[in-house]
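**Student:** sequence below, structure please.
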Amino acid sequence: MALKYVKKRLYIFLIKRFGLYADVTWQASSEYEKEEILSIFSKDSISGKPPIPIRVAPNLPPKGGDITVARNRPKQAGSARIIFLSRIARKKNLDVALGLLKKVNGEVQFDIYGPIEDKPYWQECDALIHELPTNIQVRYMGEADPEQVVNIFSHYHLFLFPTRGENFGHVILEALKGGCLIMTSDQTPWRNLIEKMAGWDISLSAPDQFYASLTYLLSMDDCVFEQWSKSAQDCANKFSQDPHLVAASRELFSTADV
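**Tutor:** Predicted structure coming up:
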């Protein structure tokens, strides 16, 4: 909502005013997204109607079940291979990721994958890249083949993704399946990652927590990292095999008017 704020608020005002969302059943990918929808479309409803109907039905993962990825990334204490894989757009916060790496001690290879959708924004990021110290090496790798994304993640230790918001975040699931740890914002449904030894979800207003977590990642040796990496894959497989995912989607469509 912070991006293009005026345009979005005007649009929301008009669809409320003319009741364009009446009789719509909303799908939320998580309880967090449900609360966000309610905060915008219910609490200040012009019509004064009861809260809008929302069904929580998480996005379904691709078919395939358990994914085992070959070990492609030995980990040495004091160094790390870090990846950013997403659209190059302001919402995804690549500039924030680069700013976080600027003060990191240790040897880092940071590879960026994704289509450049916002060229002026990419120019800003490119300027930040040239300001990084020599211990942070950055490469732009172009767009990733969708069929190879999980395999690409298997070559990295961390997916650094301080996004401003994701309603689900399929790319996070793909990183976990590749055994790559996650460091993202708390603006996605992927929460409590540290408790699952799968990564970190951190408030964008707490850069010190990002630095501390990056420092810990860099300190990991191969033995510790592999424990976390296996936990990341376990987290992905547990989600993908959850029978409630399909049941929630079936309930969503069975209750919607046709």
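**Student:** C-alpha only now, for contacts and for neighbours.
**Tutor:** OK.
**Student:** now the helices for the stretch 101-250 of the chain?
**Tutor:** 119-129, 149-153, 170-177, 207-219, 222-240, 243-255 (DSSP state H, counting those that start in this stretch).
**Student:** which neighbouring elements make contact with the last one?
**Tutor:** By that I understand helix 243-255. strand 54-56 (3 or more CA pairs under 8 Å, 6 or more residues apart in numbering; DSSP states H and E).
**Student:** please identify the buried residues of the next helix or strand after the strand it packs on?
**Tutor:** Downstream of strand 54-56, the next assigned helix or strand under DSSP states H and E is strand 79-85. Residues of strand 79-85 classed as buried by neighbour count (16 or more other CA atoms under 10 Å): 79-85.
**Student:** which residues touch strand 79-85?
**Tutor:** With contact meaning CA atoms under 8 Å, 6 or more residues apart in numbering, strand 79-85 is reached by 94, 106-114, 144, 153, 155-161, 171, 217-219.
**Student:** looking at the helices of the stretch 101-250 of the chain, which is nearest to residue 190?
**Tutor:** Across the helices of the stretch 101-250 of the chain, residue 190 has its closest neighbour in helix 170-177 (8.0 Å, CA to CA).
**Student:** for the comparison step, fold the sequence that follows:
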Amino acid sequence: MNSSAYWRRCQDEIATFRFLRIEVRGALPYSDIDAAYAAAHFFVLPSMSESFGYSIVESWQHARPVLISQGTPWRGLVDKRVGCDLRLDVELWTSLLKQCLAMDNAIWGELCRASHELYAALLQESDASTQEKLRELLRRTLGGEAAS
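**Tutor:** Got it, this is the predicted structure:
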């Protein structure tokens, strides 16, 4: 949003959506993040490139499915029922957003539950990986087997 010409183009485009409320939030203070996710149905990130995508994981932490581009390392989201990863194509994104608007609350609730479950699994995986790295460090430091 650093370019004022680009931002004006965005505002002009946003103004064409008469029946949707589109909010461009920019950077949020940390204290407002929980409320922002609680007020949202999806986290939308049509990014050209993300390395890990911490904001994507943060969305799952808040039990919100994600709509992301394939410019992230996250794939197979539909099968996991935690969102959708699409190539950057206007027709695909338009179709996806229409599906989301027509989605009933029961299906959305299932996506939210699956999103939070994936976050919990990622935490466990991370904890196990961290524990193994610590064990290996102890083995090398002590010159033998570390106790489990």
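**Student:** looking at the helices of the stretch 101-250 of structure 1, spot the one closest to residue 186 of structure 1.
**Tutor:** helix 207-219 (11.6 Å).
**Student:** now the closest one: buried residues?
**Tutor:** 210-211, 213-215, 217-219.
**Student:** do the same with stretch 231-241 of structure 1
**Tutor:** 231-237, 239-240.
**Student:** how about those residues in JSON lines, adding distance to residue 134 of structure 1?
**Tutor:** Shown next, in JSON lines, are those (distance: CA to CA, whole Å):
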{"residue": "231", "distance to residue 134 of structure 1": "32"}
{"residue": "232", "distance to residue 134 of structure 1": "30"}
{"residue": "233", "distance to residue 134 of structure 1": "32"}
{"residue": "234", "distance to residue 134 of structure 1": "35"}
{"residue": "235", "distance to residue 134 of structure 1": "35"}
{"residue": "236", "distance to residue 134 of structure 1": "35"}
{"residue": "237", "distance to residue 134 of structure 1": "38"}
{"residue": "239", "distance to residue 134 of structure 1": "39"}
{"residue": "240", "distance to residue 134 of structure 1": "40"}
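**Student:** what's the farthest-apart pair in these?
**Tutor:** Most distant of these, by CA to CA, are 231 and 240, 14.2 Å apart.
**Student:** the corresponding residue of structure 2 for residue 211 of structure 1 and residue 17 of structure 2: what is the separation?
**Tutor:** Taking TM-score structural alignment, the alignment pairs residue 211 of structure 1 with residue 94 from structure 2. Separation of residue 94 of structure 2 from residue 17 of structure 2 (CA to CA, to the nearest Å) stands at 12 Å.
**Student:** quick check: the aligned residue for residue 7 of structure 2 in structure 1?
**Tutor:** Using TM-score structural alignment, residue 7 of structure 2 pairs with residue 122 in structure 1.
**Student:** what is the burial count for its match?
**Tutor:** Number of residues near residue 122 of structure 1 (other CA atoms under 10 Å) recorded here: 17.
**Student:** I'd say it and residue 112 touch.
**Tutor:** No: counting by CA atoms under 8 Å, residue 122 of structure 1 stays clear of residue 112, with 11.3 Å between them.
**Student:** which residues does the nearest residue to residue 125 of structure 1 once chain neighbours are set aside contact?
**Tutor:** Ranked by CA to CA, 6 or more residues apart in numbering and with sequence neighbours excluded, the top spatial neighbour of residue 125 of structure 1 is residue 95, at 5.4 Å. Taking CA under 8 Å, 6+ apart as the criterion, residue 95 of structure 1 is in contact with 124-125, 128.
**Student:** can you classify residue 95 of structure 1 by secondary structure?
**Tutor:** helix (DSSP: H, G, I helix; E, B strand; the rest coil).
**Student:** which residue in structure 1 aligns with residue 73 of structure 2?
**Tutor:** Checking TM-score structural alignment: residue 73 of structure 2 goes with residue 189.
**Student:** please disregard the earlier target; I meant residue 123 of structure 2.
**Tutor:** Under TM-score structural alignment, residue 123 of structure 2 pairs with residue 240 in structure 1.
**Student:** and what of residue 60 of structure 2?
**Tutor:** For residue 60 of structure 2, the residue aligned by TM-score structural alignment is residue 176.
**Student:** what's the neighbour count on its match?
**Tutor:** When neighbours are counted by other CA under 10 Å, residue 176 of structure 1 comes out with 27.
**Student:** correct me, but it touches residue 230?
**Tutor:** No: using CA under 8 Å, residue 176 of structure 1 is not in contact with residue 230; the gap is 9.1 Å.
**Student:** nearest spatial neighbour of the residue nearest the centre of structure 2, chain-adjacent residues omitted?
**Tutor:** In structure 2, the centroid-proximal residue (CA atoms, centre = their mean) is residue 56; its distance is 2.2 Å. Spatial nearest neighbour of residue 56 of structure 2, chain neighbours left out: residue 66 (6.8 Å); criterion: CA to CA, 6+ apart.
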